[in-house]
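S.K.: Sequence plus the predicted model coming up.
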Amino acid sequence: MSLKVKLMDDLKTSMRNKEKLRKNTITLIRSAIKQKEVDERIELNDEAILDIISKQVKQKKDSINEFKKGNRDDLVSQTEQEINILMGYLPPQLSEEELELIVKQAIEETEANSMKDMGKIMGKVMPQIKGRADGSLVNKIAIKYLKK
């Protein structure tokens, strides 16, 4: 089943069950997908849809930080629930240990030895982990190994 079909089915289910937050979150994803399809005049595949969902998760995580600064615990809670819903559509996330192995391997393969080589490392790692880990975590791990 394609991701688009799954999203539509989940939207219908959430409407039937009167799950307002789930319905709103799925509607947000579907509208972002539709917007991209209209803008670029293409039909998005599952991989492109996963990219959109990943971006949504990243934006929501950034929003949480802002909400915490503004002491808006109600919005923090709601946004965390939205992230949990979005994570249900992403592939299983890599653990930090798995990510470290991938980064170490990329450092060895690119023969990176300084911060100047960060672009090479990120270019090698990001396609491998697409949708399964956050780029900022990859960056943090790479910095840790490049400073040694």
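M.R.: Yes, it's here. Residues are numbered from 1 along each chain as shown.
S.K.: Please count neighbours and contacts with C-alpha atoms only from this point.
M.R.: Noted.
S.K.: Which secondary structure elements does the helix or strand harbouring Leu86 sit against?
M.R.: Assigned by DSSP states H and E, Leu86 falls within helix 73-87. Contacts defined by 3 or more C-alpha pairs under 8 Å, 6 or more residues apart in numbering; DSSP states H and E place helix 73-87 against helix 20-40, helix 46-69.
S.K.: buried residues in the longest one?
M.R.: The one in question is helix 46-69. Using 16 or more other C-alpha atoms under 10 Å as the burial criterion, the residues of helix 46-69 that qualify are 49-50, 52-54, 56-58, 60-61, 63-64, 67.
S.K.: of all these, which two lie farthest apart?
M.R.: Ile49 and Phe67 (26.7 Å; C-alpha to C-alpha).
S.K.: still on that earlier bit, so, if you compare the buried residues of helix 46-69, which one comes nearest to Met126?
M.R.: Lowest distance from Met126 to those (C-alpha to C-alpha) belongs to Ser54, with 12.7 Å.
S.K.: Included below, for side-by-side comparison, is a second structure:
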Amino acid sequence: MSRQKSKDTGIEMALRRALHAAGLRYRVHRRPAKGVRREADIVFGPTRVAVFVDGCFWHGCPEHVTWPRRNAEFWRAKIEGNRARDRDTDARLAESGWLSLRVWEHESPDEAAVRIAEVVAERRAGRDPVSPRSGQAAPWQSP
């Protein structure tokens, strides 16, 4: 497991290419807000949008989560801990005025890029998109 890439994964690179082709400019692997010791995969600073690309196994994708049989307690605790950290990150960023978007690794990079571009455009125009944390998780966020 130590050989699993955590940065510049295939889906992340494809998403970045699609966003760049759409004319969006961003920073990669940055801490969006001071005091939040978590790094976003893609950051749109002026609009305060942080994008996280989550792996289906590591973040417990509702569609593709698998629970290993070997060392099951360890892996369940690990994945549930990752989910809890994701929720905490989203809450901390929201408190700082940031919007965090989550993209699953199984999603189409082009479709995710369109969704992200829409949110960034809305925030640039001064319209705050409906907060996906207002009771229900949006499709691009962890439950």
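M.R.: Received the coordinates, thanks. Predicted, not measured: the structure shown is a model, and the values here were computed from it.
S.K.: Need the TM-score from the superposition.
M.R.: For this chain pair, the superposition-based TM-score is 0.33 by TM-score structural alignment, normalised by the length of structure 2; 69 aligned residues with a C-alpha RMSD of 3.9 Å.
S.K.: Give the next helix or strand downstream of the helix holding Leu86 of structure 1.
M.R.: Downstream of helix 73-87 of structure 1, the first helix or strand assigned by DSSP H and E is helix 96-110.
S.K.: After that following helix, which helix or strand is next?
M.R.: Helices and strands here follow DSSP H and E; after helix 96-110 of structure 1, the next one along the chain is helix 118-129.
S.K.: Report the buried residues of that following helix.
M.R.: Buried-residue list, helix 118-129 of structure 1, by 16+ other C-alpha under 10 Å: Met118, Ile121, Met122, Lys124, Val125, Met126, Ile129.
S.K.: tell me which of those is nearest to Asp73 of structure 1?
M.R.: Taking C-alpha to C-alpha as the measure, Ile129 is the one of those closest to Asp73 of structure 1, at 31.6 Å.
S.K.: circling back: which one of the helices and strands packed on helix 73-87 of structure 1 lies nearest to Glu100 of structure 1?
M.R.: Closest among the helices and strands packed on helix 73-87 of structure 1, using C-alpha to C-alpha: helix 46-69, at 20.3 Å.
S.K.: what about the helices and strands packed on helix 73-87 of structure 1, which gets the closest to Glu98 of structure 1?
M.R.: Nearest of those to Glu98 of structure 1, taken as C-alpha to C-alpha: helix 46-69 at 19.0 Å.
S.K.: got the angle between that closest one and helix 73-87?
M.R.: 170 degrees (axes from the mean of the first three to the mean of the last three C-alpha atoms, to 10 degrees).
S.K.: just checking, what packs against helix 46-69 of structure 1?
M.R.: Helix 46-69 of structure 1 packs on helix 3-16, helix 20-40, helix 73-87, going by 3+ C-alpha pairs under 8 Å, 6+ apart.
S.K.: I'd like those written out as TSV, with distance to Ala142 of structure 1 and mean neighbour count added.
M.R.: Putting the helices and strands packed on helix 46-69 of structure 1 into TSV (distance: least, C-alpha to C-alpha, whole Å; neighbours: other C-alpha atoms under 10 Å) gives the following:
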stretch	distance to Ala142 of structure 1	mean neighbour count
helix 3-16	32	14
helix 20-40	31	15
helix 73-87	24	16
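S.K.: can you redo those helices as JSON lines with distance to Thr110 of structure 1?
M.R.: Formatted as JSON lines, these follow (distance: least, C-alpha to C-alpha, whole Å):
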{"stretch": "helix 3-16", "distance to Thr110 of structure 1": "34"}
{"stretch": "helix 20-40", "distance to Thr110 of structure 1": "34"}
{"stretch": "helix 73-87", "distance to Thr110 of structure 1": "31"}
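S.K.: Let me see the contact set for Arg16 of structure 2.
M.R.: By C-alpha atoms under 8 Å, 6 or more residues apart in numbering, Arg16 of structure 2 lies in contact with Ile42.
S.K.: Just after the strand or helix carrying it, pick out the following helix or strand.
M.R.: Assigned by DSSP H and E, Arg16 of structure 2 falls within helix 10-21. The helix or strand immediately downstream of helix 10-21 of structure 2 is strand 27-30, counting by DSSP H and E.
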